[in-house]
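Enquirer: Need a 3D model of the following:
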Amino acid sequence: MRQKSINYNMQQEVDSAIEQVQWPICSLRDKKRINDHVFALQTTRVSPKEYVNDLSSPYRYFNLGLHVGDCAKHVEKNRQYIQTLFPTNIKIQWFKQVHGNEVAEVSQVSSHNITADAAVTREKDIGLAIMTADCLPILLVSKLGDEIAAIHGGWRPLVANIINNTLEKMKTKPTDLYAWLGPCISQKNFEVGHEVKAQFVEQDEGFSLAFKVSVNGKYLADLHHIARLQLENLGIQQISTLPECTYANTDKYYSYRKNAVTGRMATVICLK
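Expert: Purely as a prediction, here's the structure:
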């Protein structure tokens, strides 16, 4: 089901380029608290409103990654648009993602990219931005609406226990956290070698359920299934998903596996 696209104040619709994150079904008290104190959005590759960048570019239309070879002016323009969806006191922190398992605790926004593949904050007015183009964006929020995290869930960070590392930086106990899993490459389009499956199964035999044998003897990996198993094993039970495939839907999403030279979407979460 398509998610409704609305702005920070939830008073009017934004265009189809931006989608608001929908948290798991929870108690009315928790839902109100989270909606009152937390805002999160997911971008697509669709251009906001009427402006469109170079239609011949592989980065068209709404690339947010400065590291992929796109025109820096176009990217900054797109990032500035995202910034306008938030009150002026909120600033977005961008990261240099290296497919590792480092988690940053952010207490103030830096003008420089922080090298990390996940981030945690308990401070208001800080937007944590994770960029993806097939990898899985993961967001965590406390039921009190006072602590958030954003995680870049590629297979390498996941096998390196980035979710666990993130929880170790958080003060909220896992049973009091809600999780959201965003769009990523689907299992039927994500072929990996035996060594990838082996790394997960060595940790827990249960991960074998997230892999199917491909026609050529390799495996098809399910990032959503892997992340859900890790979250549940760590004590997080309230999980919602936007299970759309980036590889199969490149009119809407960027896909590195499909196009190689392409842009990046952003998933941004902040405490109001």
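
Enquirer: contacts, neighbours, all on C-alpha from now
Expert: Noted.

Enquirer: which element is the residue nearest the centre of the chain on?
Expert: By CA atoms, centre = their mean, the chain has its centre lying nearest to residue 137, at 2.1 Å. Take DSSP states H and E as the rule and residue 137 turns out to sit in strand 136-142.

Enquirer: what does residue 220 give?
Expert: Per DSSP H and E: residue 220 is located in strand 219-221.

Enquirer: now the strand holding residue 137: how far from the chain's centre is it?
Expert: 7 Å (CA atoms, centre = their mean, to the nearest Å).

Enquirer: I figured the residue nearest to the centre of the chain was touching residue 182, is that so?
Expert: Yes: if you go by CA atoms under 8 Å, residue 137 and residue 182 touch, sitting 5.2 Å apart.

Enquirer: if I look at the nearest residue to residue 42 once chain neighbours are set aside, how far off is residue 217?
Expert: Excluding the flanking residues, the one nearest residue 42 by CA to CA, 6 or more residues apart in numbering is residue 267, at 4.5 Å. Look at residue 267 and residue 217: by CA to CA, to the nearest Å, they are 34 Å apart.

Enquirer: swap in residue 47?
Expert: 40 Å.

Enquirer: Then residue 54?
Expert: Taken as CA to CA, the span from residue 54 to residue 217 is 41 Å.

Enquirer: to compare against the first, here's another:
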Amino acid sequence: MSDAVIRAGWPGPPGVRAFTTLRHGAGFSQAPFDSFNLGNRYAADGDDPATVARNRAQLVDLAALPSAPHWLRQVHGTDVLQFDAPAVEEGEEPTADAAVTRTPGVVLAILTADCLPVVFAAKDGSEVAAAHAGWPGLSKGMLEATLAAMRTPAAALMAWIGPAAGPQRYEVGKDVFDVFVAHDADAAACFVPTRPDHWLADLPALARRRLVACGMASADVHGGDLCTISEPARFFSHRRDGRSGRIATLAWIQP
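Expert: Coordinates of the predicted model:
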């Protein structure tokens, strides 16, 4: 399935699997969702639900997943769910922006189209988590909430930041700048001025600051170098395209 996914760029623990899907290489969706759109009815921006369901079924088969993913209804919040059993296919999608599991074979999934997908794993491979953190969730403490929901101490975790809006393309306004700098004055270093009251924001750098502040070692935070806005051939991007499909970042412990 190498044409349809990017494996996590980290020295992942033995038995832990993680990847992000690409927009092409699989799937059946038509433009502007072509072709491997995995967004649900809350995030698909108008794609045919039956086609999305077909894409999701293909994902399970092509990636040889141990079970169907636990899909979430993401709302840019800070709720984290614990999953102890595999998902039921076409089951209810609970509202949350992150999930945690210690059960082998339980597949976690996060949908994005510019927001940060962040995968966490205990270094001993005993626990994994996946979080969705756009700027609203990141500023509210989504990553901190995910770490708090894990049994593994932050110092014993590693993380991978998947494809997201990159620091060369993601322009934000004063509201975004102010909310991060109010929390951490030194976060201003993650913003580059472009025009009055506008900045290019480095979301991965902001995420790293928060993870390190929680006790993770900087060397254990990987990724953050893939820009969804800059690569239309590989990634969906809501900022770039308006109506857009969703890529998915998945993580699990191999049974």
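
Enquirer: Mind checking the TM-score on these two?
Expert: Between these two chains, after superposing, the TM-score reads 0.91 (TM-score structural alignment, normalised by the length of the second structure); 246 aligned residues with a CA RMSD of 1.6 Å.

Enquirer: hang on, the earlier thing: residue 247 of the first structure versus the residue nearest to the centre of the first structure, what's the distance?
Expert: Noted for residue 137 of the first structure: a distance of 15 Å to residue 247 of the first structure, by CA to CA.

Enquirer: And the helices in the stretch 151-272 of the first structure, which stretches?
Expert: All helices of the stretch 151-272 of the first structure, identified by DSSP state H, counting those that start in this stretch, fall at 155-159, 162-169, 194-203, 223-233, 256-259.

Enquirer: Any idea which of those helices gets closest to residue 118 of the first structure?
Expert: Of all those, helix 162-169 sits nearest to residue 118 of the first structure, with 6.8 Å by CA to CA.

Enquirer: what is the orientation angle of that closest one with helix 223-233?
Expert: 40 degrees (axes from the mean of the first three to the mean of the last three CA atoms, to 10 degrees).

Enquirer: buried stuff in helix 162-169 of the first structure?
Expert: For helix 162-169 of the first structure, burial by neighbour count (16 or more other CA atoms under 10 Å) applies to 162, 163, 166, 167.

Enquirer: cool, and stretch 234-242 of the first structure?
Expert: Buried, per 16+ other CA under 10 Å, within stretch 234-242 of the first structure: 236, 237, 238, 239, 240, 241, 242.

Enquirer: With stretch 173-188 of the second structure instead?
Expert: When burial is assessed from 16+ other CA under 10 Å, stretch 173-188 of the second structure yields the following buried residues: 176, 177, 179, 180, 181, 187, 188.

Enquirer: What separation is there between the last one and residue 217 of the second structure?
Expert: In this case it means residue 188 of the second structure. From residue 188 of the second structure to residue 217 of the second structure the distance is 21 Å (CA to CA).

Enquirer: which residue lines up with residue 209 of the first structure in the second structure?
Expert: Counting by TM-score structural alignment, residue 209 of the first structure lines up with residue 189 in the second structure.

Enquirer: between residue 47 and residue 217 of the first structure, who's got more neighbours?
Expert: Applying other CA atoms under 10 Å to residue 47 of the first structure and residue 217 shows that residue 47 carries more neighbours, namely 20 against 11.

Enquirer: Hmm, the more buried one is touching residue 17, no?
Expert: Yes: in this structure residue 47 of the first structure lies within contact range of residue 17 using CA under 8 Å: 5.8 Å.

Enquirer: residue in the second structure matching residue 251 of the first structure?
Expert: Matched by TM-score structural alignment, residue 251 of the first structure corresponds to residue 233 in the second structure.

Enquirer: Just give me the neighbour total for that match.
Expert: That count, for residue 233 of the second structure with other CA under 10 Å as the rule, works out to 10.

Enquirer: Please report the distance of it from residue 51 of the second structure.
Expert: 20 Å.

Enquirer: State the distance from residue 222 of the first structure to residue 22 of the first structure.
Expert: In terms of CA to CA, residue 222 of the first structure sits 21 Å off from residue 22 of the first structure.

Enquirer: Next: residue 183 of the first structure.
Expert: Counting by CA to CA - residue 183 of the first structure and residue 22 of the first structure are separated by 13 Å.
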